[in-house]
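In: My questions concern the predicted model and sequence given below.
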Amino acid sequence: MNIWIKGISPFYEPGLEELVKKNLKAKRLIFTLDYKPAIPESDVVFIAVGTPTTKMGDADLSTVLDVAEKIGKNLEGYTVVATKSTVPAGANKKVQRILEETKHQGAEVDYASVPEFLREGSAISDTINPDRIVIGTESKRAQEVLVKLHKSINAPLVLTNFETAELIKYAANSFLALKISYANAIAKLSELIHADALKVLEGIGMDKRIGNLFLSPGPGYGGSCFPKDVRALISIAKDNDYAFSLLEEVEIINQQARRDIVRKARGILGDVR
C-alpha cells in the first residue's frame, strides 16, 4: 500500500503509473487500508478482489464475502455496493445478504454486479473504451446511480439482473478460450493433412462473423482468468445438473496444445540441455 501511496505501481500496466501520480496530485485518488473513513465517504463502493479456483473447480468466494462484511459494518446513509470480481451465479445474492445483515440501523444499501472485462496490458484502454458496460441489479435506484457514474464512457449498456450479469462474464471468457482451443484443434488437423494452419485460420478470420482475434495456434490459453473461468463455468453447469461437454473438450484440447509445444521443442532441440 505504501508503494501505491507514493504513486508507484507494483506491477507493469502501460500508462497506469502516470495516471496514478496525476490523480494523487489532484487529490482525486486516495489509497487506504482503513474501511472506517473510506466507506462512509463513498456513494459507490466496488468489490474487486480475487476469486481463485478451489480444488473442486469452483470459485473461492471467501475474500469477496469477507470484504462485503467489512463494508457492511461501515456503511452510513445510502450506498451502492457493486462487485467487479468474477463470481458465479447466486454469489451476488450472498453478498447482498451479508451487507443487509451487517449494516447499521439507518444505513441504506443497494447491491449490483458490474463485471470487468479488462485485459492485462490494455487495462486502461479497456476501462475507458469498453465494448459494453454490464450492470446487474434488482434496484432501479442503484441502476440509475451506476448509469450516471458511467455516463462519460461511450459504450452500449446492458441493464439486467444479478444472474445474467454474472453469467455474461463467465460466458465471454469461456467463449474466447473456446476460440483459442478451436484454433489449436484446426492447427493439429492441418498438420495431419499437410495443410497450412496459419493460412486456414487467416481465411476463417476474414469472415466478419468470426473475426481473427483469439484465432491463432499456439501453446493454448493461460493467465489468471481463462483457466479458472472455464473450470468455474463447467462447475456451475455441474451444480445445475448440466454436463457442459463442449467446455470440457476445450480444456482437453488446451492441455493437448501444451503437450504438443513441448513435443515439438524436444524434436527440434534433441538432446540439447
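Out: Sure thing, it's come through.
In: going forward, measure contacts between C-alpha atoms and count neighbours the same way
Out: Noted.
In: Quick check: buried residues in the helix ranked longest in the chain?
Out: Taking DSSP state H as the assignment, the helix of the chain that covers the most residues is helix 162-193. Using 16 or more other C-alpha atoms under 10 Å as the test for burial, helix 162-193 gives 162-167, 169-170, 173-188, 190.
In: do the same with stretch 206-219
Out: Buried, per 16+ other C-alpha under 10 Å, within stretch 206-219: 212, 214-219.
In: same thing with stretch 110-121?
Out: Neighbour-count burial for stretch 110-121 flags 110-117 (criterion: 16+ other C-alpha under 10 Å).
In: List of residues touching that stretch?
Out: 12-14, 78-86, 92, 96, 126-127, 130, 133-139, 141-143, 162, 165-166, 169 (C-alpha atoms under 8 Å, 6 or more residues apart in numbering).
In: Stretch 155-166 now?
Out: Against stretch 155-166 from outside (C-alpha under 8 Å, 6+ apart): 86-90, 92-93, 112-115, 129-138, 143.
In: from those, which would you call buried?
Out: Buried members of the contacts of stretch 155-166, scored by 16+ other C-alpha under 10 Å, are 86-89, 92, 112-115, 130, 133-137, 143.
In: any idea which element A112 lies in?
Out: strand 108-113 (DSSP states H and E).
In: quick check: angle from that strand to helix 162-193?
Out: Calculated by axes from the mean of the first three to the mean of the last three C-alpha atoms, to 10 degrees, strand 108-113 forms an angle of 20 degrees with helix 162-193.
In: For the helix or strand following strand 108-113, list every residue counted as buried.
Out: Using DSSP H and E, the next helix or strand after strand 108-113 towards the C-terminus is helix 123-128. Judged by neighbour count (16+ other C-alpha under 10 Å), helix 123-128 contains these buried residues: 123-124, 126.
In: Contacts made by helix 123-128 with the rest, please.
Out: With C-alpha under 8 Å, 6+ apart as the criterion, helix 123-128 contacts 13-16, 117-119, 153.
In: next, the one to line up against it:
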Amino acid sequence: MEICIVGTGYVGLVTGACLAEIGHRVVCVDDDLEKIATLKQGRMPIFEPGLDNLVTRNRREGRLSFTTDLKEGIEAATVIFICVGTPPLEDGDADLSAVEQVARQIGELSSAYKLVVEKSTVPVQTGMWIEKTLKVYGGGKDDRFDVASNPEFLREGSAVEDFLHPDRIVVGVGHPRAERLLRDLYEPIVSGDFTCPTHGVCREAGPIPFVVTDIKSAELIKHASNSFLAMKISFINSVADLCELVGADVERVAEGMGLDRRIGRAFLNAGLGFGGFCFPKDLQAFVKIAEKCGYDFGLLREVDRINELRIVQAIKKLKDHLWILKEKVIGVWGLAFKPDTDDVRYSPALALIHRLLAEGVAVKAYDPKAMERVRQQLPSLLYCQDPYEVASGADALVVATEWKEFGDLDLPRVRTLMRRPLMLDGRNLFDPLKMKAMGFEYLGMGR
C-alpha cells in the first residue's frame, strides 16, 4: 500500500518506519528542512531504541523516503496519516492549527481518492472538522475523501515494540471503505504474519484485537487511556505520602495491589511524578474537552494538582535534611522524563532542577542521552561525563530518572566520592536497607 506520513516527530517517524517494515511504501513529509536533511543523511533527530535500524534498512530497500514536498508525498498515496504536533495552548486546550493546515493542503492538492487518518492526539470532534475542511478545500466533493481516527499508544523508549506488538489497534471510521483499507494496512501486525526485527516471525503471538468504532469514540479512547494511566500514578503517589506518615512501604503496597488482575502493577510506581509530552498535555486537554461540553472533570484536575506537588515534596525532603540549600552542591542523575529516551519535555528532573537553581544550589547533572538537549535550555549546569563525577563533592544526590545504568553503579565508590552521602531516590531505584547498610542517608518516596 502507498502511504504518506505528514509529520516526522516521535509518532510520525515511528509510524512511517514500522509501516515500511511490514511491507508498505511510505513517504514521510515534514516542513522542517533541517530534520528532513538529517534523515536523508541517515542520521536520527531523536533517540528511540531500534528506530535507527528500521529507518536505515527500509530506506536502503526503497520502502521509506523523506521529503519536504507535501504534494510529492500525497500524490501516489492512498492513505495519508496526519502526525503533526498538537501542543498545549495557555488555557490547556490543544493547538490544532497544524492539523487544520495539513487538512486544507490535502484538500487542495489531492486529485484522487484519499483516506485521511488522524494519528495525532486530538480532541473529540476533530475528525468532523477535518471532514469539513477537506470538503471545502477539495472542491465540495464528498466521495474523494474518507476520514478515520487511529490513535497511537506508543511509549517513548519502547515505541517500535509497541507499534509492531500492540495491545490493540483502534480505528474510528465513518465509512466501510475506510475500515477495509485500515484492516488491509494493519493485517500483517494483526495476524503476526511478518518478520519482526526483534522476535522474528510472530504468528505464535495470536491475533491482535482490532477495535472498530465511530470516529468520536476513537478520539476519546486515546485521551481516556492516557488520563487513566496518569491517574494511577497520582494515586500511588498519594498513597506514598500516606505510607511515609504511617511508616509503611509503598513498594509493598503497590505489589499487593498490582497482583489484583483488575488493577495490575503497571504505572503504580511512586516517585517524582509523570512527565513527557503526552500525559501532562493530554490530561489538560481532556479536562478542557469536558469543560467545553459542559462537564467539570474535577477528578482529573486533582490528578494534575497531585502531580505538580511531587517536586514541592522532593524539595521539602532535601530541606528537611540539608537545612539550607543555598550554595549546596546537589547532583542529579537523569534528565530525560523517563529512561530509554532523550525527550526532556515536561521532565520532572528539569522541574526539580529549576527549583534547586532558584534556591541557589550548584547543580551537577548526568544523563546517558539527554544532556545535549538540556544544555540548550540550561547552559549554567555543570554537565558531567558519568554518574561518579556527579557524585564527587556533592552534598546530596537525586535519582530523577531510573536509567538501568544507575542501578549497576559501584555504590560504595559513590558514597566515598560524596561530601555527604545523602541520596534522594526519586524513583525508588534502590533498596533502602542495603543503602543504609552501605552508609547512605537514604530518602525514598513513600518508603
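Out: Thanks, I have the structure now. Everything numeric here is computed off the predicted structure, so don't read it as measured data.
In: TM-score them against each other, please.
Out: The TM-score (TM-score structural alignment, normalised by the length of structure 1) is 0.96; 273 aligned residues with a C-alpha RMSD of 1.4 Å.
In: So which of the contacts of stretch 110-121 of structure 1 belong to strands?
Out: 78-83, 133-137 (DSSP state E).
In: which one of these is nearest V272 of structure 1?
Out: Using C-alpha to C-alpha, T83 comes nearest to V272 of structure 1 of those, at 49.6 Å.
In: corresponding residue for that closest one in structure 2?
Out: Alignment note (TM-score structural alignment): T83 of structure 1 maps to E118 of structure 2.
In: just E116 of structure 1 next, same as before
Out: Using TM-score structural alignment, E116 of structure 1 pairs with E152 in structure 2.
In: Please, where are all the helices along the stretch 1-150 of structure 2?
Out: Assigned by DSSP state H, counting those that start in this stretch, the helices in the stretch 1-150 of structure 2 fall at 10-21, 33-40, 51-60, 70-75, 97-109, 126-137.
In: With respect to E441 of structure 2, which of those helices lies nearest?
Out: With C-alpha to C-alpha, the closest approach to E441 of structure 2 among these belongs to helix 10-21: 39.2 Å.
In: Centre of the chain to the closest one, how far?
Out: 15 Å (C-alpha atoms, centre = their mean, to the nearest Å).
In: In structure 1, which residue range corresponds to stretch 84-92 of structure 2?
Out: Under TM-score structural alignment, the match for stretch 84-92 of structure 2 is residues 49-57.
In: Quote the end-to-end distance of that stretch.
Out: Length of stretch 49-57 of structure 1, first residue to last, C-alpha to C-alpha, to the nearest Å: 18 Å.
In: centre of the chain versus that stretch, how much separation?
Out: With C-alpha atoms, centre = their mean, you get 13 Å for stretch 49-57 of structure 1.
In: Counterpart of V246 of structure 2 over in structure 1?
Out: In structure 1, V246 of structure 2 lands on I193 (TM-score structural alignment).
In: Next one: that match relative to I186 of structure 1, how far apart?
Out: Going from I193 of structure 1 to I186 of structure 1 by C-alpha to C-alpha gives 11 Å.
In: what do you get for S174 of structure 1?
Out: For S174 of structure 1, the distance to I186 of structure 1 (C-alpha to C-alpha) stands at 18 Å.
In: Show the subsequent helix or strand relative to the longest helix of structure 1.
Out: Under the assignment DSSP H and E, the closest C-terminal helix or strand after helix 162-193 of structure 1 is helix 197-205.
In: And the contacts of stretch 187-203 of structure 1?
Out: Against stretch 187-203 of structure 1 from outside (C-alpha under 8 Å, 6+ apart): 183, 186, 212, 215-217.
In: closest to V262 of structure 1 among these?
Out: The closest of those, once distances to V262 of structure 1 are taken by C-alpha to C-alpha, is P217, at 14.2 Å.
In: For the closest one, which non-adjacent residue is spatially closest?
Out: N184 (4.8 Å; C-alpha to C-alpha, 6 or more residues apart in numbering).
In: which residues of the stretch 251-400 of structure 2 fall in helices?
Out: Along the stretch 251-400 of structure 2, counting by DSSP H, counting those that start in this stretch, helices occupy 279-292, 298-322, 348-358, 371-377, 387-391.
In: so which of those gets nearest L109 of structure 2?
Out: Across the helices of the stretch 251-400 of structure 2, closest to L109 of structure 2 is helix 279-292 (C-alpha to C-alpha), at 30.8 Å.
In: what's the matching range in structure 1 for that closest one?
Out: Going by TM-score structural alignment, helix 279-292 of structure 2 sits over residues 226-239 in structure 1.
In: Identify, from the buried ones among the contacts of stretch 155-166 of structure 1, the entry nearest to G57 of structure 1.
Out: The closest of these, once distances to G57 of structure 1 are taken by C-alpha to C-alpha, is P88, at 11.7 Å.
In: how close does the closest one get to I30 of structure 1?
Out: Between P88 of structure 1 and I30 of structure 1 the computed distance is 30 Å (C-alpha to C-alpha).
In: just S224 of structure 1 next, same as before
Out: 27 Å.
In: Pipe the buried residues of stretch 206-219 of structure 1 into TSV and attach distance to K148 of structure 1 per row.
Out: Shown next, in TSV, are these (distance: C-alpha to C-alpha, whole Å):
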residue	distance to K148 of structure 1
N212	34
F214	33
L215	36
S216	39
P217	42
G218	42
P219	42
